[in-house]
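**Student:** Just need the structure, nothing else, for what follows:
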Amino acid sequence: MDLTVIWAFIIAFAVFAYVVMDGFDLGIGVLFPTFAVGPERDRAMNSIAPVWDGNETWLVLGGGGLFAAFPLAYAVILPATYPLIIAMLLGLVFRGVAFEYRWRDPGHRRAWDFAFSAGSLVAALAQGMTLGALLQGIRVTGRAYAGSWWDWLTPYTLLVGLGTVAGYALLGAAWLVWKLDGAGQAHARRLARGAALATLALLGLVSLYNVALRPEYAERWLTAPTLWYALPVPVVTALAGLALLRALGRDTHAQPFFLALALFALGMAGIGVTIWPNVVPPSLTIWQAAAPHRSQVFMLVGVALTLPLILAYTAWSYWVFRGKVGGDGYH
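**Tutor:** Reported below is the predicted structural model:
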């Protein structure tokens, strides 16, 4: 049993869980200026109030797990993306504080709403650009980052960042289609259609850019035999996108959200096909970056105990606050 591969899938699962769970509440923040001031904004906020802070548990697990299981990758990725990580954390701080204080300080609610929206946008853009910086490749010499402070800032990382913002907006709008009714749901459905089209367009552009980005990426996606393993990903993605647009054109509630989740899962699969087995493209593999075997065994015991608990309380919180958010702002 290869513990390094197991840990790679654990970290990938934690990252995916964070992206889809915190993604929809970041998406609501991105879309927040489009909601009418008053009850419409309050209902949007209340739809995520019971779960938004718990969603960020997965960020801690993903980042902490990367540090523990792949310390060399952690030591390379962070110096390469420090400005983006700092911007993301500041965005999360601003939106978290704004989320609480907009209710306790109604006299400055307009300012808190701006902080909530701006913090969400900055965090979403920074996360996407961090992914782009990783995919475009990080220069490593020996066992250390060998690039400059600004290597992360390229047209490719900006494109991936915009795609992430659009994807989060899609998740947020689809969540509101599920959780709201009446005029609020109709508004969310219109936003979801626009976000879905933008997400699919940017996903296609990023995929084409990837093929031209590095020769090994083109080889994986365009030449046999790896082509036959990779081909189902874009095909199923196109089918999921069409199903999403069709669902948004009908009187559906939960279906658009789960189809949006499927798009993110397929995007994650595409990233895996593109970079595997590297954890820091182009040259640092998961085995080169992994912690010692005994450390992996010790940490795996801890994860085996804590991960089911995290999944259980997450599922319980979503179950308790299931259903629509009513006109009074409560579930």
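**Student:** C-alpha only now, for contacts and for neighbours.
**Tutor:** OK.
**Student:** so what does the longest helix seen in the chain touch, helix or strand wise?
**Tutor:** Looking across the chain with DSSP state H, the single longest helix is helix 71-104. Applying 3 or more Cα pairs under 8 Å, 6 or more residues apart in numbering; DSSP states H and E, we find helix 71-104 packed against helix 57-69, helix 109-136, strand 144-145, strand 278-280, helix 286-289.
**Student:** and the angle for that helix with helix 109-136?
**Tutor:** 170 degrees (axes from the mean of the first three to the mean of the last three Cα atoms, to 10 degrees).
**Student:** Just checking the distance from helix 71-104 to the centre of its chain.
**Tutor:** Distance of helix 71-104 from its chain centroid, counting by Cα atoms, centre = their mean, to the nearest Å, is 14 Å.
**Student:** tell me the angle that helix makes with helix 57-69.
**Tutor:** In terms of direction (the same axes, to 10 degrees), helix 71-104 departs from helix 57-69 by 160 degrees.
**Student:** For helix 71-104, list every residue counted as buried.
**Tutor:** Burial within helix 71-104, assessed by neighbour count using 16 or more other Cα atoms under 10 Å, is assigned to 71-77, 79-81, 83-85, 87-96, 98-99, 102.
**Student:** mind listing what the closest residue to residue 101 other than its chain neighbours touches?
**Tutor:** Residue nearest to residue 101 in three dimensions, not counting chain neighbours: residue 112, with 6.9 Å by Cα to Cα, 6 or more residues apart in numbering. By Cα atoms under 8 Å, 6 or more residues apart in numbering, residue 112 lies in contact with 98-99, 101-102.
**Student:** Could you also give me the structure for this second sequence? I'd like to compare it with the first:
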Amino acid sequence: MEAMMSSYPQDKFETNIKLEIPEIIERDSMYRLYGKNSNSNTAMGKKVSVKHYLNFKIKQNLVHVYDGEYDAIGYTNASTFPLYVQITFNRKTTTVRSATRLFLSEEEFIEKQHDVDFVEITNREIKFITFHIERLYQYSLQSFGQEYHLRKEELQRDKRVFDSLIFKYFEEKNVINGFVYSDNHIDKYIDSLLYDEILSFIKKIEKSDAETSAVSRVELLHSEYINSFIDILNSTQMRLEPLKLLTFLERRNQKYSVIRSHYSSEIWNFSIYYEILAKDTMCKYSRLGATILDFIDGDFREVFLQKFRFERKTASSILYDIEKLLHLRKII
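**Tutor:** Sure, this is the predicted structure:
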């Protein structure tokens, strides 16, 4: 049986990102993918098509009976199938299990095409997938552009070298392979920004010390130790929790405490606040986790403030720091 594609109306998530793309690849910048019934958006001039469908190849024999929302209260004997997402970009297609983790019967799937909550949650997933692809593709274009301008003469002279560079950035690093929605939850994203901020501050501090003649030999040796430690983290792609990394650094030298002073104390515990929010079954983010797009273009701030209304000052300072991080990293 063929997978049945959803046909309910979905909001368009249009983007208008402008980058300087080398003229030599502009001729291949537009592809036409998918027609009606798809949610087609544009990412850097290329169409992104995202569809939700039931995967009939995977079967669950018992159907969850819902109480009108998403909480199972019993079972029936009908068959259900997992909700999947089909993503097509740059003539490549991949399928992933929907982060909603829903199992639905064919009848339920048809009914939910007109269910406001279901449409909202699947549209949120579609919007983030498109947003995610745009960001990764933009990064690939920027990286390609930088290398292209450095090697322009060689690349224009030798087509094989040029083709290998295209493969390096746009084939080997296929932007839609390996996508996992939960890896992009807002708590993990903010932790990664804080982690990068710590590394950035370390570089500034160590550079300042290196330019100061009054620094003792002990301090120089200590700086070498910290730098070698950071090199190990980078080379192994090891990502410590930012608060653990900061505490480790502060215990070795109080000069690193300046990093903490740039942000409110509770931003370092944002992942705990988010976990409390996401575990609340009455919260919209309990079924499909919040992403940075919900902060930029959604109602995450309002939901967060409402959840922690009895700690409004703390909640507001956390949201302020998140926005500060996003501005520093030029994300908004």
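**Student:** Drop the TM-score for these two in here.
**Tutor:** The TM-score (TM-score structural alignment, normalised by the length of the first structure) is 0.23; 120 aligned residues with a Cα RMSD of 6.3 Å.
**Student:** Pick the one among the contacts of residue 112 of the first structure closest to residue 27 of the first structure.
**Tutor:** Residue 27 of the first structure lies nearest to residue 99 out of the contacts of residue 112 of the first structure, by Cα to Cα, at 14.0 Å.
**Student:** unless I'm mixing things up, the closest one is touching residue 116, no?
**Tutor:** Yes. Assessed by Cα atoms under 8 Å, residue 99 of the first structure is found in contact with residue 116 at 6.4 Å.
**Student:** Next, count neighbours for the nearest residue to residue 293 of the first structure once chain neighbours are set aside.
**Tutor:** Distances taken as Cα to Cα, 6+ apart place residue 3 nearest to residue 293 of the first structure, at 7.6 Å, with adjacent residues excluded. For residue 3 of the first structure, the neighbour count with other Cα atoms under 10 Å is 16.
**Student:** For the top helix by length along the second structure, buried residues please.
**Tutor:** Longest helix in the second structure by number of residues (criterion: DSSP H): helix 116-150. Neighbour-count burial for helix 116-150 of the second structure flags 118-119, 121-135, 137-138, 140-142, 144-145, 148 (criterion: 16+ other Cα under 10 Å).
**Student:** which residues touch residue 57 of the first structure?
**Tutor:** residue 18.
**Student:** can you tell me how far it sits from residue 161 of the first structure?
**Tutor:** 22 Å (Cα to Cα, to the nearest Å).
**Student:** now do residue 31 of the first structure
**Tutor:** 16 Å.
**Student:** separation between residue 64 of the second structure and residue 130 of the second structure?
**Tutor:** 30 Å.
**Student:** same thing with residue 195 of the second structure?
**Tutor:** For residue 195 of the second structure, the distance to residue 130 of the second structure - Cα to Cα - is 25 Å.
**Student:** same check, this time on residue 97 of the second structure
**Tutor:** Residue 97 of the second structure is 16 Å from residue 130 of the second structure, by Cα to Cα.
**Student:** do the same with residue 154 of the second structure
**Tutor:** Counting by Cα to Cα - residue 154 of the second structure and residue 130 of the second structure are separated by 34 Å.
**Student:** can you check residue 41 of the second structure too?
**Tutor:** Taking Cα to Cα, one finds residue 41 of the second structure at 7 Å from residue 130 of the second structure.
**Student:** before we move on, the earlier item: who are the packing partners of the longest helix of the second structure?
**Tutor:** With 3+ Cα pairs under 8 Å, 6+ apart as the test, helix 116-150 of the second structure has strand 39-43, strand 46-54, helix 159-170 packed against it.
**Student:** And the next helix or strand past it?
**Tutor:** helix 152-157 (DSSP states H and E).
**Student:** could you dump the helices and strands packed on helix 116-150 of the second structure to TSV with mean neighbour count and distance to residue 293 of the second structure?
**Tutor:** Below are those laid out as TSV (neighbours: other Cα atoms under 10 Å; distance: least, Cα to Cα, whole Å):
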stretch	mean neighbour count	distance to residue 293 of the second structure
strand 39-43	23	16
strand 46-54	24	17
helix 159-170	14	24
